[in-house]
Each structure stands twice: as C-alpha cells, then as structure tokens.
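Enquirer: Let me see the structure of the following:
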Amino acid sequence: MRMIAAVMHEQGLPTPYVDSQPFRIEEVELDGPGEGEVLVEIRGAGLCHSDLSQVAGLRKRKLPVVGGHEGAGIVREVGRGVTGLKPGDHVVMTAVADCGHCQFCNENRPVLCESVTLARSQGLLSDGERRLSYRGHPLYHYSGISSFAQYAVTVPTSLIKIDQSIPLDVAAMFGCAVVTGAGSVFNSAKVRPGQNVAVFGLGGVGLNTVMAARISGASEIIGIDINESKFSLAKELGCTRTLNARDPNLVEMVKDLTRGGVDFAFEISGSPAAMTSANALTRKGGEIICVGLGATGEMYQYAHAGLVSEEKVFRGSFMGSCVPVRDIPRYMKYYQEGRMPVNRLKSGTMLFEDLNRNLDLLDRGEVVRQVLLPHG
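Expert: Next comes the predicted model:
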C-alpha cells in the first residue's frame, strides 16, 4: 500500500530544523503484514527528545528511515499465526519487544533482549524483516515502530491492547514517555513512601517520573530544569519544590531541604553537567537513576573514591526497565483513575507539515509532548 510518512535521509542537519528539514514528508510503500506481524493504522505519534537525538546524529541510524518510536492506533490486519489481536483493536505501540527465548527475556527483562536490539540496530523489525520502501529502494524501520506514518507493520509484542475509551492521542504517550518515566520510579528505583527524590529534566519523561514518585509516596519531589516555564505544571503534577538547574547553590539547597541529600536522583536529560549535579545532591547510600541517553561513546566523570566510600549506585534505566504487557495496563489504570493525568503533558497536536517546526520548539524546551496526527 502507499501512504504518507516522515522520512529522515540525513542526520546532523543544523538548526533551525524548519529550514534544514531533517524529516521529508513523502509517499512511501508499505508491504502488508507477514506471518506473525500486524498492520496498524496510526492515530497518534509522540515527538520525543530521543527523536531530537537521532536528528542531531548523536546516535547513528540506518538511513533512510521512517521516524517515530511511540504511538497508538487501530489494528487493521493481522498476519498468519497472530493471536490475541484482531482488526479493530486499539493498541499502544512501544519500542520494547521480546524474542521470548533469550537469557534476558527468560529473566523478564525484555528491554535487554539481544536479538531485538540487533534487528533494530539494522533498521529492521524485531523479526528481522523490512516492510518499507521508497521508489523501489529500501526504507528502514525506526526502533521497530516507525510511527511517523499513516500505517505501520510491526510485531505483536510491540503492541499492547487498550480500552477503546482512551483517546489515542493520549495513549500514544504511553509507548515511551510514560513507560520510561514511570518505570524508572516503579521498576528501577522502587521508590518507597517517605523517600526523597530529585528529577532532572521536566519534559514528557521527567513529568511522568514526577507523577510516579507521587504515587509511590515520595516525601520531597524536587523538580529541576533550566526552563522555569515548566515549573507550574510540574508542581501541579507532584513536585514539592522546583529549582533552576543553573542555580550555583542548587546542591546546597537540595541537601538542606532533605537533610543530607535525596535517596534517588533521576537524570532524564543525558547531560554530563546534570549528571554531576545529580551525583552531588544524592545522599550517602543513595542512587542516581540514569535515564537520559547522551551521544554514543560520550564519557561521564565521577570521583571513584567517593562512590566507594559513600556506597552510592549509578543505575541505568532503559525504557523504564519496562515489561510492556505488565506495565502499560497498570499505568493506563492510573490514568483512568486520575492518578496519572498523562493528558496534561500534551502540549498540542500537529500534522506532517508541522513536524520539523515542532522539532525546533522541543529543542528550545518550549513544549512538553507534541502528538502527530498522521490522518489529520
């Protein structure tokens, strides 16, 4: 079938993106689902800081590629052998899938699945197939999803069936922003009532971290960002304090507020400077939860003697250490109960022609989460 999609042919183009146009809106070809695959009509796709990283070339991708790694839509066709999903089902699309038989899948850690990671690094679906093309030439899949398109073929383990009463433009954010932010609290840190946390970066992922910390019963939830325009929403969603990341007294203020430092510092941005601050304001025996991805190969520094003598932990949290089939229904329930108002994170919706301009808005920190509506 032919469809409209946002295609990235080159990484590392300069800002403003409204001028350099890293995503070109083109008509491409999408083959139907093969055995064990599903065709989804995409009704919403979130624009994420990870998309900015890919556009900037901080992490290389097979090109040309159809962008987008979180979304939601409606199942339109299932391939032979697919069970549990049928045409008409509403689904969340997530970049986490599993092969079901490797060591990590057997340990219930699908985010680390080696075969899926290998396939996606090659721009393929998790099953090793490719269903996209452009003028007779190969097009690659982005994180096994490619949600910046009107339709996508993916594998069932990347799809979580949801209640049809949930708006699909809101559901789209659960595929990455919610599972990453909330999962870093519930799965990676396992925050307990009365503990203190700091969150560096109050975008879509960071604000989900804030909401999850509130649900977990954290005492102090300190939101930290360079953009103070985000502070009002952050307080409404659960922050007890908000501080400017560039304040020279940041570390001392947090230590005073928490009598020695936070139990958990969640670093969302991937910034080396933020990592330094996160380490400094974490108490002895505390943990720095590393959520943000910097450039491939980028090195971060810390004082090793302090790490040992203070028994701190640096813990990686990729996609919130999520198990989608377990976690997304739980987070959806929190949303329906009003405990996790994910809809508040939506800064607006956009059409294909707005995509590059909205990359600039995200790059400048002027928005939280924007959602592409591929069908208008």
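Enquirer: use CA for all of it now, contacts and neighbours both
Expert: Fine.
Enquirer: Name the SS class of Asp163, please.
Expert: With DSSP: H, G, I helix; E, B strand; the rest coil as the basis, Asp163 sits in coil.
Enquirer: Would you mind measuring from the residue lying closest to it once chain neighbours are set aside to Ala182?
Expert: Excluding the flanking residues, the one nearest Asp163 by C-alpha to C-alpha, 6 or more residues apart in numbering is His90, at 7.1 Å. Distance, His90 to Ala182, by C-alpha to C-alpha, to the nearest Å: 22 Å.
Enquirer: One more, so I can put them side by side:
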Amino acid sequence: MTDTKYQRAKAVISRAAGAPVVVEEIEVEFPRRGEVMIRMAACGVCHSDLSATNGTIPMPAPLVLGHEGAGVVVALGEGVTGFALGDHVLSSFVSMCGKCRYCQTGRPQLCDQAAKAAISLPDGSVRTRGLDGQPLHVFSGCGVMAEYATMHVDNVVRIDADVPLDRACLVGCGVMTGVGAAVNTAKVEAGSIAVVFGCGGVGLNAIQGCRIAGAAMIVAVDMSDAKLELAREFGATHTLNAATPDLVKAVRKLTGGGADYAFECVGKGDIVAQAYGVLAKGGKAMAVGVAAPKDSTTIRTGSLTFDEKTLTGSYFGSARPRQDFPRLLALYRDKRLKLDELVTRRYRIEEAPQAFADLAEGRNARGVIVFGE
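Expert: This next block holds a predicted model:
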C-alpha cells in the first residue's frame, strides 16, 4: 500500500550505464519546505539525458531522467510564496540560489549550488524512491521524465499559461542553450557571419538565435543532409556537409575569409578546433556541446594573440532562467521563435526506450514525451 506521503508515478530510469532506459512505477514524496510538486505534462528527450545513460556524463544509477520539463503545480511545501496551485512551470536544470557570487552578478547558470544538485535536490536528499523503498537519484535536481516530480523552487520557473506545455518544455534546455549561446554568450551582432557545427536540437536553436539577432550569413554544418535541409527552415542561409574535404578551408572560402562567430553544438574536441579554425580575425568560437570528460581540443596558441580570436564555453546559453524563459516564450507567441517545428515526434512514457533509440540514431530534431496520453 502506498504511503500517503508519496504519489505513485511512472518514470523513465537509467539502471546501468550503457543499458537501455526502463519505465518503472516509482513513488514521489510530497514537497517539504521550499519545494513544489509538479504534475508533468511534457518532457523533451535531450541529448544530455542520453549522455547520462551512456557514461558521457558520469552519473550514478539508478537515476530518474529528465531535465527539460513542463507541468502544473499540484502541491506546495511549507514556506513557498512565489508559486500557487495551478501555476504552469518549467524546470531549470541549473539550481539558482540567488546568494552566491555568480547569482549576485547575473550569472545564475554558474550557481555554486547547482553542482550540489547534480543528482539530488540542493540539500543532497531526494524525493523519489522505488516501490522497494530504495532512493532514486534525480538528474540535475529535476527528474522530470516522470508523471510527477518534486523539486526545490530554485529549480522551477513560472510561465504564463497560454503556451502549450509540450512546446514550452523545450525552452527548459535545448532552446535556451542554443538561442542563449547566440544571444547571451556570443552577443551576435546584426549583419555578422556565423557558422554552426551540428544541427541537432541545440544546433537548430543556435541557428535561430543567430537569425533572431540579425546575422546576415548563417552557415550550417552537419553530416546529415536531412538535418541541413531542416537547418534552412530555422534560418541557415548556407549549408555544408561535414564530410566536405578540408572543411575548415571550405567554410573560410564560403564566408569570404572567415566567420565572426562559430558554435560547436556536438560535444567533440576536434569539432571545437574546427569551429575555432573557421574564425576571421577577432572572431569568437563557442563550445556548446557536452564533451566526454577526457575529450580535449588543440589550437594554435599564437592565433589567440595575433588574431585576437576567442574560444569560450557556453553553458545553458548563459541563461538567466527567470528572465530568459518568459522572453523566449514571448518570441514564440510573436512567431519569431520556432518551437512547433522542433517537435519531430511525441511519445507516450511507455515508448521512452524508443525515444532514446531514435535520439541516438539522430532521427529527431526533438522528441517529446507527453504524459497522460
């Protein structure tokens, strides 16, 4: 019999690195002080979730997956004042304490507390357990690939209720990471030249971020011609297959001497080097993709000095979630940000293993698990 302190829910779980995900019934504890329980409506199937299952992002098992979710608040913990029952919310996989030096200086994506909430809530505990009573870790303090999730309010952002939740959820990671890399990290200027390596969910959003910022030339690079065709829909003005001989030279020729901005959205050190290599003097390259822990990048050190090039990272699109999530949704309402077109396929939670297989094979721009269908 279920403990009255817990809500039964189906969830997508990683039980072992390299093994397929499984769908299990779990129990989610009702919120404690400073927490909310959310009835999840939709969750994007993000490459970071896949990376947590295959060892690219080392994570302990068992792990409740999901960090790109949207839903409705159904229970409030003691002391919660910023949310009400019925609020529509998005998960933020970065916890925002509001007190550390990064939060205080407007860089909450680097919050010190976030590292403590990689597999749990910020206090190190979890609100999830198996039917055997054993605790379950939660990915990035969220664990929102489940019918219900209890999270600390530092990981939750309230949004207006007029955006369908199966579209809004994408803002919680892929859209924010890609658009933010262009708008927040790179600060792409109107009339500039940009190159985006990798046209998956994040890369497509980097492309539309460059478009929204007014870039005059946006070159998309990918191994898949189908993804390159999709890239044009999101704003790419030119495309190149990544198998093109001497790719860096080809991009520099196409761009008339090099790009002002380049975005690596794959998570490979050699592609980061390519992104840096296509830059014109004074250009800026962003490493956006999540690389394996031992991956590395080699560049010519002198080019940093004599060409004044910049190589930097972009984590979560340098997001300020409580400001940026609503702004991105406003762009969607204004038909300037594409969300509908990102959703290649919707899955029931029972179809999660297929969703992850499709992601690994690169079949989707974004797959979305929709709960209650």
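Enquirer: ok so, going back, what's the counterpart of the residue nearest to Asp163 of the first structure in the second structure?
Expert: Using TM-score structural alignment, the partner of His90 of the first structure in the second structure is His88.
Enquirer: and what of Met340 of the first structure?
Expert: Taking TM-score structural alignment, Met340 of the first structure has Leu337 as its aligned residue in the second structure.
Enquirer: Mind checking what secondary structure the closest residue in space to its match that isn't next to it in sequence has?
Expert: Among residues not flanking Leu337 of the second structure along the chain, Leu331 sits closest, at 5.2 Å (C-alpha to C-alpha, 6+ apart). Each residue gets one of three states, and Leu331 of the second structure gets helix by three-state DSSP.
Enquirer: try Lys227 of the second structure
Expert: State at Lys227 of the second structure, reduced to three classes by three-state DSSP: helix.
Enquirer: Please name the residues that touch it.
Expert: Going by C-alpha atoms under 8 Å, 6 or more residues apart in numbering, Lys227 of the second structure touches 199-200.
Enquirer: I'd like to know how far the counterpart of it in the first structure sits from Gly201 of the first structure.
Expert: Structural alignment places Lys227 of the second structure opposite Lys230 in the first structure (criterion: TM-score structural alignment). For Lys230 of the first structure, the distance to Gly201 of the first structure equals 10 Å [C-alpha to C-alpha].
Enquirer: ditto for Lys60 of the first structure
Expert: In terms of C-alpha to C-alpha, Lys60 of the first structure sits 24 Å off from Gly201 of the first structure.
Enquirer: out of the two, which sits in the busier spot?
Expert: Just comparing Lys60 of the first structure and Gly201: by other C-alpha atoms under 10 Å the higher neighbour count belongs to Gly201, 26 against 15.
Enquirer: For the more buried one, what is the corresponding residue in the second structure?
Expert: Gly201 of the first structure maps onto Gly198 in the second structure when the alignment is built from TM-score structural alignment.
Enquirer: so how far is Val89 of the second structure from its match?
Expert: To Val89 of the second structure, Gly198 of the second structure is 29 Å away according to C-alpha to C-alpha.
Enquirer: Could you do Ala186 of the second structure as well?
Expert: For Ala186 of the second structure, the distance to Val89 of the second structure (C-alpha to C-alpha) stands at 28 Å.
Enquirer: go on, Ala291 of the second structure?
Expert: 29 Å.
Enquirer: Which residues are in contact with Thr312 of the second structure?
Expert: Contacts of Thr312 of the second structure (C-alpha under 8 Å, 6+ apart): 284-287.
Enquirer: Specify the local secondary structure of it.
Expert: Following three-state DSSP, Thr312 of the second structure is assigned to strand.
Enquirer: Translate it into the numbering of the first structure.
Expert: Aligned counterpart of Thr312 of the second structure in the first structure: Arg315 (TM-score structural alignment).
Enquirer: gap between that match and Glu267 of the first structure?
Expert: 10 Å.
Enquirer: Comparing Ala291 and Val89 of the second structure, which shows the higher neighbour count?
Expert: Neighbour count, other C-alpha under 10 Å: between Ala291 of the second structure and Val89, Val89 has more, with 25 against 18.
Enquirer: Let me know the secondary structure of the more buried one.
Expert: Put simply, Val89 of the second structure is strand when judged by three-state DSSP.
Enquirer: excluding its backbone neighbours, what's nearest it?
Expert: Excluding its sequence neighbours, the residue lying closest to Val89 of the second structure (C-alpha to C-alpha, 6+ apart) is Arg158, at 4.3 Å.
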